[in-house]
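Novice: compute the structure for the input listed below.
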Amino acid sequence: MSAPVGMPKPICLIQNQQGRLSTCPEALEVLQSIRQPVVVVSIVGLYRTGKSYLMNRLAGKRTGFPLGSTVQANTKGIWMWCVPYPNRKDRTLVLLDTEGLGDVEKGNTQNDTWIFALSVLLSSTLVYNSMGTIDQNAMDQLHYVTELTERIKAKASPGDSAGGDLEDSTEYLRFFPSFVWTLRDFTLQLELDGRPITEDEYLENGLKLKKGDTPDVRLFNLPRKCIRFFFPTRKCFIFDRPTSRKNLHRLEQMEESELEPDFVEQADRFCNYIYGTSKEKTLPGGHVVTGHLLAKLVETYVETISSGKVPCLESAVLALAEMENAAAVEEAVACYVKLMGQRLSVPTESVPELLGVHAGCEKEALQVFMARAFKDDGQRFQGKLIKTLHDRKEEFCRRNEQESTKRCQALLATLCVELEEKVRSGVYSRPNGHRQFVDDLKDVEERYHQEPKKGVMAEEALKQFLEGKEAVGKAILQSDTALSEKEKQVEEARAREEAARREQEVQRQRQAELEQKMRDQQRSYEENVQQLKVKMEKDREQLLEEQKKMMDSRLAEQQALLNEGFQKEARQMREEIQLLKEENAKVQESPSLEKVVDGICKIIGAIFSGIMKCAEFSQNLSGSSGQSLSRPQQAPALTYWPCPSPAVANNR
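Specialist: Just a heads-up that it's a prediction; the model follows:
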């Protein structure tokens, strides 16, 4: 789906009324309509620091998010603006402008912390905006980052309502965004020890730790550790004042040519960096978040916070997967039904013709499911999809048979009009009338066979039609005075043999159709396993990429700690790195299909069992109507095994 239109201005996503957070239905509807991946950029910082101007700039607009021109905070809650991503039609840029932190009129630091935590949880790039320089005062103002582990749990642990701690920071890396610090009205020269430095070097120097273990030192180091451990991808931008102080109140009305050239160049660099480096919002394992999924995340987190609980990232993802996988099944089934409706013209001439259309539609429906589903442990939802698609296929088969039956019955009714008239007028009630009746009936049968597009029930409909004429034929035969009793017996025997031949042909056709359906289920199983294998491999590659980024960031941080002389922290980092290596080794192992296809085997096996019962019923029906009809005593054996061994599936 293309980026949403009709958003000329931002709307409130999360309301903040009297210290209570709640979602806005209108904004959620906008997000739910976006089926594209979203890049979420949020900005946080103290109130009245110019956050909204940067967000408007990212939206490519001069106005939008209210800038405000007084000492009072303007934005309340979290406001959202969805705009087309520059030069990327397949992505939507979601900008989140947050309520200014530290508003003295609000007097609720806990509320500020939740605003900050939600910005971290929802974004793929987090911009922290502050005034002046990176000094201890700036770090003190960033105390919200030190409370993240108290406000957010990374993994679910029964009976534990508290958050995590800094030593478990690796788990948070799977969820947290990249970090950009923007410094407004920066007036210093970028120099260190007499040499020029970059903005990023200035940031890293400001994040250096102080040696010692006193309370003051721990307090000094804590926010710096949090930023370094939680946000390994960091960037810094400095901005001159955009215009003179007396013109700041009309910043929205000012043309770009009226602004300070250095500020314009700095703002352009900032926007280009955000556009060029910001990634799609993803969940652990690399699953890309669409607008629809983002709406679910917003609802989940806000409801949890409003209930007084600590949001658990792992639990939120699992709950999201449950909802999304159920929706993936519905979407895949809808896709299948739509494609079958477009491609299938009933009645088909044969069952393989219908099954061929079904196979193509099932494959595409399965691709739709695989693209959307994630964390489908035990293939529970994939198994549900298999069963549902089988049921839908059987519905199409029944409709195909019904349409064929209706067409055949209508055709036979038309072809036998003359024969019916002769019966009513007594044309056959005379000597040799039976022979004429048989010849006329044969003529109807021959003309019936010559008609095309009768469908799969052609033989069955003809058999039932001829069976309906048996009583008339017997009456005509018995009243035919030109035939001796012996000749009548011969005619009756011939009629029974002909009926037996037709029954045998119908049973042969039914048996062939059952075998074709068995082969189709085998094909379906193999298609499901193959697509699952491809998805598992893709998921494994994404996880390995995620693990590599985490490993690289931790190794870099460990080296930085060693260079700064922090041996204890470096040892703790080494322990995290070792755990990552162990996880990486498990992920690098080629995924075995032995366990994951078990659910598929059970579903396919149940379907095969149903088909086999149909085959057995058909055999019993064939053999229970009397030996004198010379019908087949045993149907051809069905030897297909629905689930090849995992080893075979793995090597296919």
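Novice: CA only for contacts and neighbour counts going forward, please
Specialist: Fine.
Novice: next, count neighbours for residue 274.
Specialist: The number of residues packed around residue 274, counting by other Cα atoms under 10 Å, is 17.
Novice: roughly how far does it sit from residue 39?
Specialist: 10 Å (Cα to Cα, to the nearest Å).
Novice: do residue 562 as well
Specialist: In terms of Cα to Cα, residue 562 sits 35 Å off from residue 39.
Novice: what do you get for residue 63?
Specialist: Separation of residue 63 from residue 39 (Cα to Cα): 21 Å.
Novice: who has more neighbours out of these two?
Specialist: It is residue 39, of residue 63 and residue 39, that has more neighbours when counted by other Cα under 10 Å, with 27 against 18.
Novice: the more buried one: what's its closest spatial neighbour, skipping adjacent residues?
Specialist: residue 280 (4.4 Å; Cα to Cα, 6 or more residues apart in numbering).
Novice: next, the contact list for the one you found, please.
Specialist: Applying Cα atoms under 8 Å, 6 or more residues apart in numbering, we find residue 280 in contact with 37, 38, 39, 40, 124, 288, 289.
Novice: here's the other one to compare against:
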Amino acid sequence: MAPQIPMESPTCLIENRPDGTLVVDEKAMHILLNIRQPVVVVAIVGLYRTGKSYLMNRLAGKRKGFCLGATVQGQTKGIWVWCLPHPRRPDHTLVLLDTEGLGDVQKGNTQNDSWIFALAILLSSTLVYNSMGTIDEVALEKLHYVTELTKKIHTKSSGRCQEEENSAEFVRFFPAFIWAVRDFTLQLEIDGQRITGDEYLESALKLQQGNTEQIQKCNMPRLCIRRFFPSRKCFTFDRPANKRKLAQLEELEEEDLEPDFLEPMNDFSEHIWNTSQSKMLPGGRVVSGTMLANLAKNYVESINSGQVPCLENAVQALAEIENAAAVREALSRYEELMKERLKLPTETVEELLGVHAEYEREATGVFMAHAFGDHLEKFQADLVRNLQERKEEFCRRNEQVSSDHCLAVLMDLSQELDDGITKGIYSVPGGYQRFLEKQHEIVEKYRLVSGKGIQAEMALEEFLRSKKSVAESILQMDKTLSDKEKEIEAERARAQEAQLQQQFLKQNQDRLTQMVEDQKRTLQEQLQLLQEKMERDKEAWREETERVVQHKLKEREQLLKEGFSQKASEMQNEIHRLKKGNYISNSSTVMSALAKTLHTTLFLIGQGLHPPPSLFPVPCPKPSKADGELDLACCSTELVVISPGPSKAANLQLNAIDDS
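Specialist: Next comes the predicted model:
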């Protein structure tokens, strides 16, 4: 879905106030929150007055947009956003983030620069670092912000060694890295051999030999770039035009630009349009504009509160928001389909439960497509509870529609009988037999009427019961019958009433059995869906871990080649920590917890009680199987047979829940 609010020009996303406070702009938030499709987020960082905004305008396919300046004063403040239809992917939105220039002498707040740099990394899927001249020691020294990332960002919320954890896990969170070297006038050659921009970057990132403090300081930004960013690329650009024309850069036509600038500029744009990936969370979760807005808000709130942003906490907070929205969306879809396609009244309970089962599966599919995170089962249990309550509401509505229709039919059919009773035509000798014949005629006609629904027998029983006192009165007044005959007739009427009552009770018990079976089906299907979801998530995590490990192995080989065996050993430790990590290591516990929660939820609904929203899973004490396997013994589908109202069994179950 394309942005609902078209953006003709960029707007401020994160305002950088004079006191150093960062504020998320409501207008930009509103725009992002309305983008439900995946976003490809490209952010640009670099020193102020280095032409960052012009590059972003070119990526937008526009001459004007992000503010340019022709003086030494920086123009962009904070982080500005421009959401555009992606030029290569119809189902994606291209989100461009232009950041405030780093090192502006008018600010005098290097901490603020570090946060802008960190936010650009956290929000983007591709980060462009823009610099002037060449990649030399001065340029690398100015990239000192990257060396501060382990202090500015934590990946884990635990108390483990943050620096070690960050170094190993940052690759999961970090964007692809592109170094854009502006006003580059040198020949791309080393030892007389032509090289590519990428080779130029890798050559510049080689570590210097030695253990002095100065050399370690020089190597630090190189190491951080090599360790943290999953991919690296470099583009070099000559000046776009001669000095006199630079002040009117926005007005220049393509033919007015220098070929040595225009060609790499086009390559740069095509590379980003064609290869930049969607913004993703660890585990392969694709980020939408809505999610990006909530991430930005979470990070800014953490920074303003004086805390170090924790990526794990931010993802979990985002999961809470998205999962709650997924529950609402799934329920909305269920109700929409049920109201649109369920024709009331249904002739049988099976018919309604069949429709419910179909749309329950579709609603759960909607939920599973959007839900993610470590506490998925909590929201799934909430979804099941709400779906069961809505099913019961449709059952009640089905009964009511059927009952109303049946009563209307019986009222119409019995009009002549009621008139005769009022006129006293049955209060004469032989009247009782005429009354029975008329009543039998009504019953026969009633049974021939179609579309009565599931309350047909109950409505008939109530109708006959309503005529019971009249029938007894007419029977007693009928002079043609002896006392013995009247007694026999009264006994026959009682037997007929008992038979109808027995049929109704059996029908009602059959309905209860069907409801229990439907609950069993729900439980089994929900457990199976969660199992499949967790397996997919685990596989995505394994694949991502393998990509990270391959990146680390490549870096380790490079370190060994350069003669840094100690650093290669440290890299091997990072690889070991990554391989050791096990995503959803408690998957069996999660399955057991969901099983218990669903049992309790379905039981309480069956007892006519409403489970509290806070009733969420607790670990099941039964032993579970190997990681990720469903323990069917623990996830038994045995349910207590439900009764029409609260019972002693329900109270015992509630007490057991409290005790647990």
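Novice: care to give me the TM-score?
Specialist: After superposition, the two chains reach a TM-score (TM-score structural alignment, normalised by the length of the first structure) of 0.91; 614 aligned residues with a Cα RMSD of 1.9 Å.
Novice: doesn't the residue nearest to residue 39 of the first structure lie inside a strand?
Specialist: No. Applying DSSP: H, G, I helix; E, B strand; the rest coil, one finds residue 280 of the first structure to be coil, outside a strand.
Novice: map it onto the second structure.
Specialist: The equivalent of residue 280 of the first structure in the second structure is residue 278 (alignment by TM-score structural alignment).
Novice: which parts of the first structure are strands?
Specialist: 11-17, 20-23, 38-45, 78-85, 88-98, 125-131, 178-184, 191-192, 195-196, 234-238, 282-283, 287-288 (DSSP state E).
Novice: go through those strands and name the closest to residue 329 of the first structure.
Specialist: The closest of those to residue 329 of the first structure is strand 287-288. By Cα to Cα, the value is 17.1 Å.
Novice: with the second structure superposed, average distance for that closest one?
Specialist: Superposing on the second structure and averaging over aligned pairs (mean Cα distance after the TM-score superposition for the first structure), strand 287-288 of the first structure comes out at 1.2 Å.
Novice: quick one: contacts of that strand?
Specialist: Residues from elsewhere that reach strand 287-288 of the first structure, judged by Cα under 8 Å, 6+ apart: 37, 280, 281, 282, 374.
Novice: show me where the stretch 151-300 of the first structure has its helices.
Specialist: Assigned helices in the stretch 151-300 of the first structure, in chain order: 169-173, 199-206, 215-230, 261-277, 291-306 (criterion: DSSP state H, counting those that start in this stretch).
Novice: start and end residues in the second structure for the first one, please.
Specialist: Think helix 169-173 of the first structure. Against the second structure, helix 169-173 of the first structure falls on residues 167-171 (TM-score structural alignment).
Novice: compared with the first structure, how much does that stretch deviate?
Specialist: Relative to the first structure, stretch 167-171 of the second structure is 1.2 Å off (mean Cα distance after the TM-score superposition for the first structure).
Novice: where along the stretch 501-650 of the second structure do the helices fall?
Specialist: Using DSSP H, counting those that start in this stretch, helices in the stretch 501-650 of the second structure cover 565-580, 587-606, 648-659.
Novice: quick one on the thing from earlier: got a list of contacts for the match of helix 169-173 of the first structure?
Specialist: Contacts for stretch 167-171 of the second structure (Cα under 8 Å, 6+ apart): 150, 155, 227, 228, 229, 230, 548, 574, 575, 577, 578.
Novice: again, 7 Å this time
Specialist: By Cα atoms under 7 Å, 6 or more residues apart in numbering, the residues outside stretch 167-171 of the second structure that reach it are 155, 228, 229, 230, 548, 574, 578.
Novice: again with stretch 334-346 of the first structure
Specialist: Residues from elsewhere that reach stretch 334-346 of the first structure (Cα under 7 Å, 6+ apart): 357, 358, 361, 362, 365, 400, 403.
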